[in-house]
Structures are given as C-alpha cells and as structure tokens.
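Peer 1: sequence and predicted structure below; questions after.
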Amino acid sequence: MAQNAKVAALTDELIHSILKFDPEANKRAYRHAKDIAKNGLRAHHYARTNQFDVQARFTGLDEKFRVLNRDDLADALDERVKEINKRLGKWIPECLSLLLQLSDQPTENSRVEALELLRPPTPPPELTWKKILEDDPYSDEEIWKDIDYGADSSEDEILAPKKEVPKLSPPTSVDEDDTYDPEGCVVAIDAAAIDELKEAQFWKHKAETEDEELGITELEAVRETLFMLAGLQTSLFHADRRVGPEYKLRHAMTKTANHLLAELGDIGRTVHQLRQWVKRPSTLPLIQTFEAAVSRRLHEYDRSLALLQQRYLVPEKPTAVSLLELHDNVRSLSRPILRLAQLITEIEPQLLVNPFVHLEILFDQVNLAQLTLEQDVFDFLSNIFFECLQTYLKPMRRWMEDGALGFNDETFFVFENDSGSEASSLWHDRFVLRRGQENKLRSPAFLEPAAQKIFNAGKSVVFLKELGIHTSLLPTNVEEPRLDHKTVCGTSAGSPLSPFSELFQAAFQTWIESKYSLASTVLREYLFNICGLVQTLDNIRIIYLSANGSVFQEFADAVFERMDNNQRAWNDRFLLTELARGIFSLELRKGQSERIVVRSIRKSSKSPSDSVKALTHVLLDYALPWPLMNIIQRSSVPIYQQLYTFLLQCYRSKYLLQRISPQSVRHIKDSQLRQLSFKLRQRLIWFADVLRSYLTATVIDASCADMKAAMTMAENIDEMSAIHTKYVARLQDQALLSDNLKPIHRAIISLLDLAVLYSQHCSSQAAPAKSIPRHKAEKSSRRKSVILSKPEEDDSDSSHVGDDGESAASRLPAAARSGEGLEGVDREFDRLLRFVTAGLRSVGRVGAEPAWEMLADRLEWEGKRDI
C-alpha cells in the first residue's frame, strides 16, 4: 500500500508539471490525464534473461567468427566466456546479454591484439635466500669474526668551537619572547568605507512611502543591466526582465531611461529564453549538435558582456558612464544572438517532426544575411550551420565510404528496403530514398541536387563489396576536402561576392566527388572490362535481334523444318536448346552459347504450320551474370523475346513463300489463276522483305548505335540502366509492339498469315491428283474449311485484331475452289495493307515518329504502283 501511495503521489506531481492547470477548473481533463498516466506507469513483471538463449547466441557468434576466418577472435571469446561462467552469481546471464546488445560489428571493429592492453603486469619474482646469496655470497670464516664497535664511534673526538654570528640589529621583544599579541594583527575598521558600501547597496534601501521612487546612479543601472543580460538575478529588473517601477535614474528623464531599460530588458528576455532552450535535453545527435553550438555562442556572448563590465570595473583610462552607449553596444553585440533566438523560436515546434529543419532555415538565413549585408550575422550563422552540418555528414560519409547505414537512423534519406533481395536487383530494389509527404525527399532542401549522387556512391560501394573487390581496389587514405566556413566563404573580412548557395554547392560537389568518383569509376571499369557489358549487348543482339542474318536464318530454317515435318515434339525445349546452342556457337565467343535456353510455353493442338502465331510458343532465354542484370533488367527480356518472335514470324513468311517456286506456279492451267498466284507471291514476298528490312535496319541498327554511344558515356549504373530501358522502349515502340499499336501489329501478323494460307493453296495445287477415298476427301475438306474460317485461338497479344485489323483467315469464306481462295487472299491483303498504312500515318502524326512515316511510305509505294 505504501508503494501504491508513493506512485500515486508521483503521478499527481507528474500530471501537474505537464498540464499546468488547476484540477478543480477542469476535473474531466485532469481525470483523463491521470488514467493515461496510471496505465502507462502500471507495474509490470518482467521475466529473467534466458541463460540458455544467451549461451546459444555466444555459440552462434563463435561459429560465425570461424566461418569468417576469425579463429583468433573465436578462441578469445570462448576463453573469456568460460572464465566468466565459472564465477558464481545470479546476474551472470544478464551481464552476458548486456555485452551481446552492446556489440557492434565485432568482426570488423574487434582487434584481438588489444586484449594485451588489459592483461595485468607480470609481478616481480619472489625474493629468496638463494637469490640473495647468488648476488652477495659469504664465507664461513667471515661470519665468526669479531666486530670492532668503537671504530666508527665519535665519542673521543674534540668538537670544534662554534663561531658566533654577529647580530646586525639590536634585540627585539620577539627575540626575548616568542608570544604574539593578536590585537596587533587586527586592522582598524574604516567606518566611512562601510557606510559607503552600504550606500552603494541601493537594493537594501526602502522607500518611506509606497509612491516614493528610489534614485539610482547610471553606473548602478549599467551594472544591473549587464548582470541581467548575463542571466543573473537583479533588483532593477524583475524575473520576466521588466524594469521595476520603484527605481529611477537621478539625473535623467524617467520616460527616456525607462525606454532604454525596456529595450535592454527585451534583449535580456530573448537571451534568457535561449538559455532555457539550451538546458532542455535531446536524444537526436543532430539536435544535440545544434544545442552545443548555441551553448558555445552563449558562452562567447557572456565573455563579451564580461569585457564590457571590465571597462567600468577596472578602467584603463577615464571612462564616461553612459546608459545610451551601453544600449548601442549591447544592441550591436546581441544582434546575431537575437537572430539565432528568433530562428529557434520558429523551428522549435518542427524539430521533433523534422530533425534537420534547423539546417534548412540556417541555410536560408545565411543567404538572407549575405543579401542584406549583415556581415556579423552572416559569419555568426554560417559558422553554426557548418558545425551542425558536420554531424549530418557523418552518416553520409559512412554510407559513401563503406556502404553502411546506421541502425534505425530516420534522419538520413537512404534506408534499406529489402535486405534479402537478390544480387541481380541489388541496385534497384535493396536501397531506396526516404520520401515524405507529396513524395518529397526526406533531406535538407539544399542537398536535394546532390542526393542522387550520394545515393549512387553508397550503392556503388555495396556493389563492389558484393563483387569482393571493395578493399582491394579502393584506397583508404584519400584526403577528404574540408567543408567549413573558411573553405566555402574564404578568409576575406567582408562577405564573398558570389552567392553563398552557389559557393556551398560548388564546395559540396567537390566533397562528394572525392568519395563518388573513385567507387563509380572502379565499378564502371569492372562492368565494361571484366563483366563485358558491351560484348553481352552484342550477344543479345545476335540472339534476339538478328544482328547476323545468316546465323539467325539458319536457326529459323531448322525450326521451320521441324514444324513442317509435322513432328509432335517440334517445340521440345531440350532439342531446340541444343539446336540453338550449336548454331549460335559459330558467332558467339567460347562458352557464351551455353547460356542459351529455349522455353516452350505450351503445345498447340493444331498443326504448327497453320499460322505464324505458333512461333510465340517458343522463347529464347539468355542467362546474364548478376552484375549485368542490374543494367539489363528482367523487365527488358520480354521485349527482346517479342522482337525475336516478330523477326521469326517474318522469316517464317519468307521461308514458306520461297518454297513455292515460279515453276510450280507455271503449272497452273488457269491463266487468270496463274497470274493471280504470281501477283500474290510477289506482293507477299515484297511485304515480308520490307517488314524485315524495317525492323533490322531502320529500327534495330539505328537504336543500337545510339544506345552504345550513350552507354560508353554513362557514369554509373543508374545512367546505364536508364539508357538501356530507353533503348528497349524505343525498340518496342518503333517495332509496333507497344500497347497503343496493338491493332496495327495484329494486322501485320494477319498479313504474314496470308503467306501461310497462300502456301497451303499452292501446295494443294502442286500436289499430284490422286484418287482419294470419299471419307478422306471430306475430312480434308473440313480441315481446310476450319483453317480458313477459324484461325487458331491464342492468348498472346497477336491472337486478336479489333475492328479493321481482324484476322485475315477468319474473314475468308470457306473456299471450296482454290481460285476463290486466292481472290479472297488478294482482297484481304489489299484491305489489311490499307489499314496498316493508314494506322501508321495516324500514329506517326500523333507521336512524331519518322520511322512510322517511313514504313507507311514504303508500303504505300507498292499500292500506288499497282494502281
């Protein structure tokens, strides 16, 4: 019960100190506050530390040290843990747990050699008779010799007579008697001095009536004012720094003197508030540094006040006492400290929410002081700014040099988003910038222009650590440029001519470059020279984008032969993988072809030769090393595969058309049908050639050249990744593969499918007429009717065409006679070609893409010539 009463009393005292209002005035609020305090202070029973858990953690540390090849550290830790476990005491697990919580990266910060400093000095060996006799041996004969005790005696010596020292002065009473008279040591009291001292203590004087005012001298007013400014209690000024009405200057007008004292009191009140703010404790290092800087300025301010007091207490020359002069001196002396107090009043409510707001406001105030030519305020605030900035630079320096972040440091604008992310996405996913409201960066505004460089510098160091080359290639003794008032603003007496913001940004960029350039350059050279970034981009272009047309043609022909042979496993991924590796190994460097893997999405229930869309089921993958995957991101691979499929479909169309020789067309007896067949063959081959030429020469070659030129100029992975992403997006747009160009792309696929239909018609015409059973003929007729009227459904982007881009095969009627089928193909070709050219011109005008206009001109050229 006594404990509960004590807690209740302390709770009431805590509520009174925080709320600062009378409980009787607002009982409901007081009762609510008391309930909250009781809930927060309710007694808790905490369990003891689990000694087995502590022992397991030490065992884990031992294993970790040995895995990291720190056997010396593991042995030293094990020896000391065993030693402390031998001691009896119930608090041993708590002590060990505390040591575990205090540990900070022991593998990096611990040095076993330092343990020698804790070893107690070796005690001297014990002194024995053996050691004594070794140093000073003795013989038996010398022990029993008689000792002459009178040899050294001075009993018989004759003492020399003492010389009398002549006395230089006559004897005094002191020589005669050793006693002192205490009254002779007492100084006589000067009654006049005491009266003068009492008279000077004006605060002890009492007025005879309530309305009477006590007169004071100007020197007394100056002394009281200086005491008040220094934060001491005075009689002339009350606790709130108001002038007491009971005093007045004897030789000055009351209103004039009170006005000067009131202004001095305002200055003292502001300085006193600043002193009170400094006394409040803070836990954040940034605010603690700011408080320490303000405290030092207050100390310097007090020293300046002491020098003013010295002029009146110990004057070197006759000095006129003037309250007006003191007013001017104090105003000039206090102007910087008053500006600082005003600044703190503005930022105090925001410090808990934004711990670096004082840096932003200090930066703005320094710029303002330079513009208004307030030299003293400029020097004063700029020095405080750079002192506070050094604390903010510490986590920044640690991040840029070691790639390390402080534990739960919310004041720094970089944080680890996913520590378990794969190395292939390290650059983009593991670390992110901390942002606040409206997606604004959580950093001082003047650092935002350099925030991305700081972010990239730390990520470069982390990247090099993952590669294992951080300590071997980066020197550790690089001198860091200074970032202070002297370096930025110079040593001249006046303000610099250039704006402070520009001077700071220039100096800050120099500071960043000292840490950024080296790591970024090493990483860039590693990606280009060791990882082979350019060579990998060339390999991707060979595999996906037909950089070597003969090799790509050879691979495509091999796939097409398997399709046309109606093999059930034509898209078997193992066989196609071996096929691709064997063909592309002729163009790629040794070992690079082993990274190629062919994937088969699904197997179609229909014949693969019915449409070029069957090629979307076969995809190529090229395995990249993880450092390059941070540049060539996973999101780019599907676009490469779309381009590869699109090119393969063009090759497929041309492959089928080339298999129909002109001689086989000449065998068609109907001259009109033969002429139409020649026309369709030429138009379809021409379309396939124009499309392939557009993709390879106009789109891929030009974009790849621009991408390589920009890639060689990039400084970091961010720029490289952005260049590659822009390059892939440009390929997707110009190759008509983006979402807003799907109708045009589907129409082009339908045009390529017309080549498949034309090939089937010609193959059926060229086949020798044989007697076919009726049921087989009907089955074949039904199969052709299905092919012409219902094309294979596909879930890919190329499976459907809306509006005028509808699938060509689905629009053709069931052709019972070959002549009607060819005429339908010819009409569908004209319709789709007009749709494609009109669509290209429309999107070309909207998107301002000259490549689309160029393709439309080339496609319309055939139509105009035909007309």
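Peer 2: Arrived safely. Numbering: from 1, shown residues only.

Peer 1: for the rest of this, base every contact and every neighbour count on C-alpha atoms.
Peer 2: Noted.

Peer 1: ok, Glu410 - how many residues close by?
Peer 2: Each residue near Glu410 was counted by other C-alpha atoms under 10 Å, and the total is 13.

Peer 1: specify the local secondary structure of it.
Peer 2: coil (DSSP: H, G, I helix; E, B strand; the rest coil).

Peer 1: distance of it relative to Leu352?
Peer 2: 12 Å (C-alpha to C-alpha, to the nearest Å).

Peer 1: ok, Asn85 next?
Peer 2: 44 Å.

Peer 1: check Leu648 too.
Peer 2: Applying C-alpha to C-alpha, the value for Leu648 to Leu352 is 62 Å.

Peer 1: neighbour count for those two, which is higher?
Peer 2: Neighbours were counted for Leu648 and for Leu352 using other C-alpha under 10 Å; Leu648 has more, 26 against 13.

Peer 1: included below, for side-by-side comparison, is a second structure:
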Amino acid sequence: MAHTARLDALAEKLVTTTTHISQNDARFQALRRIAVHGISDQRHVRTNPFTVQRTLAGLLEKFIVLNRDDLAEALQDRLDQLPSSNKWLPDILAFLLQLSHRPTEETHLEDVKALGLPLIPRCEVTWEQILAEDPLDEEGIWDNVDRGYHSSGDDTTVNEELHSEHTTSTNATSVNEDLLAIAKLHLTRPDPSLLDDIVNFRKHCQLPANPSEVQILSELTLIREIIAMMNGLPSLLHQRDEASHALHIRAKITVEGVGVSTMRSLLNSCVRMGTNLDFLRRWCACKQKVAHLESIQAAVEKLLGALQRELAALERSYVYPSMDTCVSIIKVFSELEQLVRPLTHLSTLIWRHQKFVSDGMASFSFLNALYDQVCMSHLSGDGAFAAVAKVLWASFDTYLRPLNNWIQSGSISSEDSDNFFIIDAKSDCVAGKMWHDRFSLRTSKNGETFCPKFIAPFVHRIVTIGKTKAFMRLLDPAVGIDSVTYGNVPFLPTFDDVQRQIAEHPCLPFPQLIEDILDKWLISAETSGKCIIRDTLMENYGLRSYLMAMPYVFFARDGTLFQSFAETVFRRISYNSGMWQGDSFLLTELAQNTIGNAPGVDTESIAVLLQPQGEGSSQLESYVTQKLSTLRLKYAVSWPVQNIIEQGTQKVLSAIFVFLLQIYHIKFLLSPELFSFRMCRSAGFQISKAMAAAIQLRFRLICFVDILIAHITTTTSSQSQMMRSQMESADSIDSMANIWTAYVQRLETVLLLSLNLKSINSAIISILVSGEQFANIWRNFIQSSPTCSQEISSLVRAHSQNVDISTVEQAIDKHFSFAVAGLRAVSRASGVAALEALAERLEWNGG
C-alpha cells in the first residue's frame, strides 16, 4: 500500500509539473493513470552484470588485436580501481559502453590522463601587487576623479560631462567610462513634485476639528477611505490610540439621506475589521522563537497580501469602471466582510494566545485553538474554512518536519530539541538499556505530553518508529543492513492531501480526516522495519537460542542435569558448610559442567553468584533451605537482547531456580530413608504409634514437594512455549518486550513469587524448613542408632535439634493450612485457575 501511494504521489507531481493542469481538470485522472502505468512498468529489467563483463572483456581483446595495448592496460587498470560494493556499477558501465563511439580511433591517452590532474587555482591579484605596479603617490593621479553613484555633484554635472570635451586624461581612459555615462542616462530619479497634488488633496479633505459637527461625504469618498484603512494607510475616517493601538472614528460622518447613528454603526464595524487587520500586521512584524509560529506568520502575511490585491481590484473597479457602476457602501461592506472574515478569526485567536501564561505549552495552546477553529469552520460550512485551514497546515507542515526526521533516522536535531515532545534523555546510556532508558517523553507541568492534541493519539507510534530506526542504526555496523531496506522514506502530507480527502469524503469530520492522513503517513514509515528487526534479533543476536536454552538453565527441563547439579551442591554443603561463604567460582564451574551440557546452552554464559546474608544471621547455624535463598543464577545475553529481556526480570528466573533447589533439597533428604524402615520390618520390629506418625509425616512431605515440583515444571513449560510462539509473531521491540514482561509476571503469580503473594511463599518456605528439621532428626537417628530398638526414643526427642516430631508436625499443619487457604483466595480474586488446582492437589494429598 505504501508503494502504491508513493507511485500515485509521484504520478500526480509528474502530471502537474509537465502539463500544468489542476487536479480538478477532467483530464487529470486519465493522465495520472497513464503515468502510474508507465512508472510501474516492469518490462525494463536490470542490466545483466555478466553481459557487461563479457562486453568489457571483448573490448580489451579488441584493443590488443588492433595493437592498442596502451588502451587495454589503461582500461584494465581503471576497471580494477572501481568499487565492487556499488550495486549500480553494472548499469553505469553499460551506459558508458552505449555512449562509446569508435574507442580505438577516437581515444587519446593524453586526454584521459589530463582528466586526473589536479586543477591549479588561479592566483588572485592582491592590493600589494596593484600598488607595486601603479603607486598611489604618483604626481597627478588625483587630477581627474570620476565621482561614484549618488555623489553630491551628480545632479548638476552629468549632462555637462556628456557634452563637454574630454580632457587628455579622459581620452586616455578605457571605454568603460563611456558606458558608465550612458548608463546614467537611463536612471530614473524620483520626482517629489508628482505627490504634490495628492498631498494638497489630502489637506483639502481634512475633516473639521470640531468632533460634534456632522460631516457629509459622498459614498465614493467613504469607500476610498475605508479601503485605505483596510490597507493600513492613514484615512479621514479613523485615528489610532497609541496606548491600545485600537482604531476609532474621528468625527460624525454620514452620507446624504442616511442617519448619523446608522452610518456610525456601519463605520464602527469597518473600524473593528481595520483594528483586527492592524493587529495582524503588527504581530507579523514581531519575531517569533518557535518555528511553527513563524510559519503561521508567513501564512498570515500571504493572506494579508491576497487581501491587499483584492482591495486593489475593488478600488480599481471604482476608479476605472468598465461599465456603469452603482456606488453602494453597503455592497462594499458586504464584500469586505467576506474578505476579512478569515483574518478576523485569526486575529481573535492570536490575541487570546498572547494572554496565556508562558509555561512551555503556549505555542501548542494556540495551535490547538487554531485546530478547533478549523474544525468548527468545517462543521458549520463557513467560507473562511479554506483560508484558516491553510494557515493551520502551514504551521502543521513545519511541526511535522522534525517528526519526519525522527521517524526516518531516529535522531533529534539540536535545533528542534526544545520544541519536540521526545527527549534524548540519556545519550550515553549503555546499549543494553537503550530502548527503555535513552528516549523519554517531554511533559508539561500538568503531566500532558508536550505536543498538539491532534498528534497525541499517535505519540506512541511515533516514538516506537523513531526508536526502531535508532536501534537499527546501532545494529547496522555489525549486521550490514542498509537503511533503505528497513524503512521507506515517507512523504509529508500536504494541504492538497487534505483537500482531496475532503472532496472524497465530504461527510467526515475534520478531526477524522486529519487522523486518516496521519495514519497513512505513519504506515508508510513503519511497514518494512518490523519483521527485519525481529528476524535480526532472533538470528544474529541469539534471542531464539536464549528462549530455547532458558528452560534448561532455570526451569530444570533436563531433570538429570539439574539433579546432578543440585545433589552435588547439597553434598558439598553437608561436607563443608564453609564453602557457602562466598566461593562463587566453584558453583559457577559446577553449573557450567552440568547445566551447561544441555542442548542449545552456551556454557560460558552461565554464572552463579552468592549474595551475603543480612546482619545478625549466622550461615553456620541456618538451614540449607535458607542458605539456598542467597544463590543467584545468571545467563549472559547480547546487548540487543537485553533491551527485550531486562536484567531485572532475570532475578525472577533465578528465584524460580532457587525455589526448585529448595524444594528438591527436601526430597533429596527424605527419599533414601525408606530403606531403613524396610530393614526394621524384616527384623520383626513392631512399629509404634510415634513411629507411624513419623512415617506419615515423611510421606506428606514427599507428596508436598512432588506436587510443587510438578506444578513448577509444567507451568514453566506451558508458559514458555506460549511465550516463544508469541515472540515469533511479534512485530516490534515494544511488542517483544511486552510479551516478555507479561510472561515473567504470569510466572511470578502462578509460582507464588510476586510481592503480594510473599506471605504464601513464606508459608511454603517454612514448611520446607520444617521438613529439613524433620530430615535432620531422622538422619541423626540413623547415624547414631546401630539397632532398631532405640528408634522410638530417638524419634520422640532429637538430641541435636532439640525439636520433637510433634512440634514439627504442628508447624507444618499450621503453615500448610494457611498456604492452601491463601491459594484459594488468590485464585478467586485473580482468576488464575492453576492456583486453585494446586490448592486442591495439596489439600487432597496432604490432608
């Protein structure tokens, strides 16, 4: 669509420039269709570079056969020097071959070599050289001096110089002096006496000094004075108030047969129109600091010039009538009212605009008021619509130029930075945060965007298009994408486009017309860059590989590798708890050797960090579940991918990984102990009620952690698959970033890691800590009891932890009930069905 619109625009300009006919002409559409067909004709294919290469090779061979080895060597040397990167090189060479004519006979190497020689600039003559040849102190050099233009003696001596005999020095001069004298004959000097009659007439027509005396004038005289007042010239009717610059009627003036009050009412209306025009002339003389206000000034000056020409034509119709004309001041007033109406509207708007407090939005307030006036004129069918709309579009066209530069190049010029709604806030920000941190919106004191209101609906699209171009400019050096391939050069909408839209859709309101025009303009700028930037990030910068590797790294998609990493960490902690005091290098190496072996995972990108615990906590006395909360898993990505996957969101992925470790740690502690009970049962030992309670508690804990692990792995798998499919169909960086953010937020909610679900997460962690306490009781009993006879007493009281099983079970029941109730409440409030399913499974297995 953008290509078709561009062809139509080119065809219209071609027809208008060539035929000089307007678009309203009946022949215009037929000529435009012919031009479009000619432009879009694809029968003229590109030049075949192999054909050009064979032709040049044949030409070289021809030179050698004709014993012109010098030409062959010179041509071959120049062909070797041509840049191979220019895609138009075959077309240029083919064009030169077609222009060539008998090159063997007509080519001279001396002429060819002379083309490459540098031009020797001519030495300018200096005053020192002139004075050295002809000094100014020679005798008699000032005897004959030719006075310049407007010299004091010109008026009396020109004719004498022409008719007098030349002196010896005059005869010796060049002929240029004769030409100068002849030229002076053709000069037209103003004659002040021509204005004497007009001055005397104005003095004769002066009104009496007594303002109460009624002055009767003819209608023709009144028309002449009114037209003079409209032109901003002095007249017999009005005088200016120097303080307010308002115009007032000088005296009681009427015509024969008309009452003074009636005529005064008409003249007051004329004076009000003259006051508005005078205000516009004074405003146009003021210097504006804002570019689009300068454009409004220029458009108003054009309207004033057009009004002046209309007034001159009106005055000419009475001074030199072509037919018998009835002089009517009412008719002239009606014509003037129609001519001045657009300027009256503009004068009122500008006067109100000057009353605004300067808060940085005053110029846009005036632009918004002008836009509202155009909308009202279009809605009411006012005849002033075309003129006022042209003034609006002159300002709008100027305002769109920095926008056009932004959407084409993604840059903001220093000249437009003060009045542009986009700020290059952090030009030195790191590349990984360029999309989110570098550019921001300029807002006013009340929080509104610093732009006209008819641009406000398109602000987000404009910002996105420009940021995309700026982002692609950073990718170009590495990817080699030409700027033409990822963005068409849009044509700025013109006032002709507005008039065409109005003619095609006369019933549409003006705001809808402007919205459609701006929408087409932005579509032409954003059509081709969307898919390219997505494919570039996916293929060249590892976004797709990161999305595929993420489940293996953070979500234990390969359970064997995750189990190997987790159990090694658990054993090292149990053997040497001091290793958890800051040795991140060993953990990083372990993660790279285990999780890094998963398919598609970059081993060098994995890193494990340990955050120090808060003050007052002892790492040696805390449980492993609490120690694991200080672990942070990171996976490095390239800077373009960082603009989509913000570094803050990787903390959530790391928290999911740690949550899995904490849950799996309880399963690791409780799983092997089942075989000890089988040995006791085989020995014929009778299990007591306390022992049965311990077995039941262990079973509940194992079911609890299995349900949590299944919930985490299935949720992350389904959510990750859905996120990858959405990423593949995204059309912009904003879309991909929003998809990623929504994906992380869903994981936070479903996996109970968000801030508003911290209490439920804390309850689950407390259950895991209680499970670790129970596992320590069990492990200490197994290690300290050689026979099964001491099992009951050891289970009733744990000597190392000073916590009995009943206390652990009570704590687990308390936190379990709170967690299940919290899951149900959150599921009902947020509508997340997965949390309701998790609560039911936990209650069914752990009840």
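Peer 2: Perfect, I can see it now. Keep in mind it's a predicted model, so treat the numbers as computed, not measured.

Peer 1: any idea what the TM-score comes out to?
Peer 2: The TM-score (TM-score structural alignment, normalised by the length of the second structure) is 0.70; 636 aligned residues with a C-alpha RMSD of 3.2 Å.

Peer 1: who's in contact with the aligned residue in the second structure for Trp686 of the first structure?
Peer 2: Taking TM-score structural alignment, Trp686 of the first structure has Cys703 as its aligned residue in the second structure. By C-alpha atoms under 8 Å, 6 or more residues apart in numbering, Cys703 of the second structure lies in contact with 845-846.

Peer 1: secondary structure element holding Cys703 of the second structure?
Peer 2: Secondary structure assignment for Cys703 of the second structure, by DSSP states H and E: helix 689-728.

Peer 1: after that helix comes which helix or strand?
Peer 2: Immediately after helix 689-728 of the second structure, counting by DSSP H and E, sits helix 733-750.

Peer 1: tell me what that next one is packed against?
Peer 2: When contacts are defined as 3 or more C-alpha pairs under 8 Å, 6 or more residues apart in numbering; DSSP states H and E, helix 733-750 of the second structure packs onto helix 647-670, helix 689-728.

Peer 1: now do the strands in the first structure.
Peer 2: Assigned by DSSP state E, the first structure shows strands spanning 214-216, 247-249, 414-416, 431-433, 596-600, 618-622.

Peer 1: mean neighbour count and distance to Lys679 of the first structure added to those, as a markdown table?
Peer 2: As requested, the strands of the first structure are exported to a markdown table (neighbours: other C-alpha atoms under 10 Å; distance: least, C-alpha to C-alpha, whole Å):
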| stretch | mean neighbour count | distance to Lys679 of the first structure |
| --- | --- | --- |
| strand 214-216 | 16 | 121 |
| strand 247-249 | 20 | 119 |
| strand 414-416 | 20 | 65 |
| strand 431-433 | 18 | 60 |
| strand 596-600 | 18 | 36 |
| strand 618-622 | 19 | 32 |
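
Peer 1: export these as a markdown table, with columns for distance to Glu346 of the first structure.
Peer 2: Listed next are these as a markdown table, based on distance: least, C-alpha to C-alpha, whole Å:
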| stretch | distance to Glu346 of the first structure |
| --- | --- |
| strand 214-216 | 38 |
| strand 247-249 | 35 |
| strand 414-416 | 27 |
| strand 431-433 | 28 |
| strand 596-600 | 64 |
| strand 618-622 | 59 |
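
Peer 1: out of the ones you listed, nearest to Leu579 of the first structure?
Peer 2: Set against Leu579 of the first structure and scored by C-alpha to C-alpha, these come closest in strand 596-600, at 9.4 Å.

Peer 1: list the contacts of that closest one.
Peer 2: Strand 596-600 of the first structure is touched from outside by 571-574, 576-577, 580-581, 617-623, with contacts defined as C-alpha under 8 Å, 6+ apart.

Peer 1: go through the helix holding Cys703 of the second structure and flag the buried ones.
Peer 2: The neighbour-count check on helix 689-728 of the second structure (16 or more other C-alpha atoms under 10 Å) flags 690-691, 693-694, 697-706, 708-709, 711-713, 715-716, 720, 723-724, 727 as buried.

Peer 1: cool, and stretch 755-767 of the first structure?
Peer 2: Within stretch 755-767 of the first structure, the residues that count as buried by 16+ other C-alpha under 10 Å are 755-762.

Peer 1: same check, this time on stretch 445-462 of the first structure
Peer 2: Those would be 445, 451, 453-462, for stretch 445-462 of the first structure by 16+ other C-alpha under 10 Å.

Peer 1: mind checking the strands of the first structure for the one nearest to Leu788 of the first structure?
Peer 2: It is, among those and with distance given as C-alpha to C-alpha, strand 618-622, at 24.1 Å.

Peer 1: who touches the closest one?
Peer 2: Residues from elsewhere that reach strand 618-622 of the first structure (C-alpha under 8 Å, 6+ apart): 540, 544, 571, 595-601, 641, 645.

Peer 1: now those in a markdown table, with distance to Leu751 of the first structure?
Peer 2: Below are the contacts of strand 618-622 of the first structure laid out as a markdown table (distance: C-alpha to C-alpha, whole Å):
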| residue | distance to Leu751 of the first structure |
| --- | --- |
| Ile540 | 28 |
| Tyr544 | 22 |
| Asn571 | 24 |
| Arg595 | 34 |
| Ile596 | 31 |
| Val597 | 30 |
| Val598 | 27 |
| Arg599 | 26 |
| Ser600 | 25 |
| Ile601 | 24 |
| Gln641 | 21 |
| Thr645 | 15 |
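
Peer 1: farthest pair within those?
Peer 2: Ile540 and Asn571 (21.7 Å).

Peer 1: tell me which of these two has more neighbours.
Peer 2: Asn571 (26 against 18).

Peer 1: separation between the match of Trp686 of the first structure and Asn845 of the second structure?
Peer 2: Where Asn845 of the second structure is concerned, Cys703 of the second structure sits at a distance of 7 Å (C-alpha to C-alpha).
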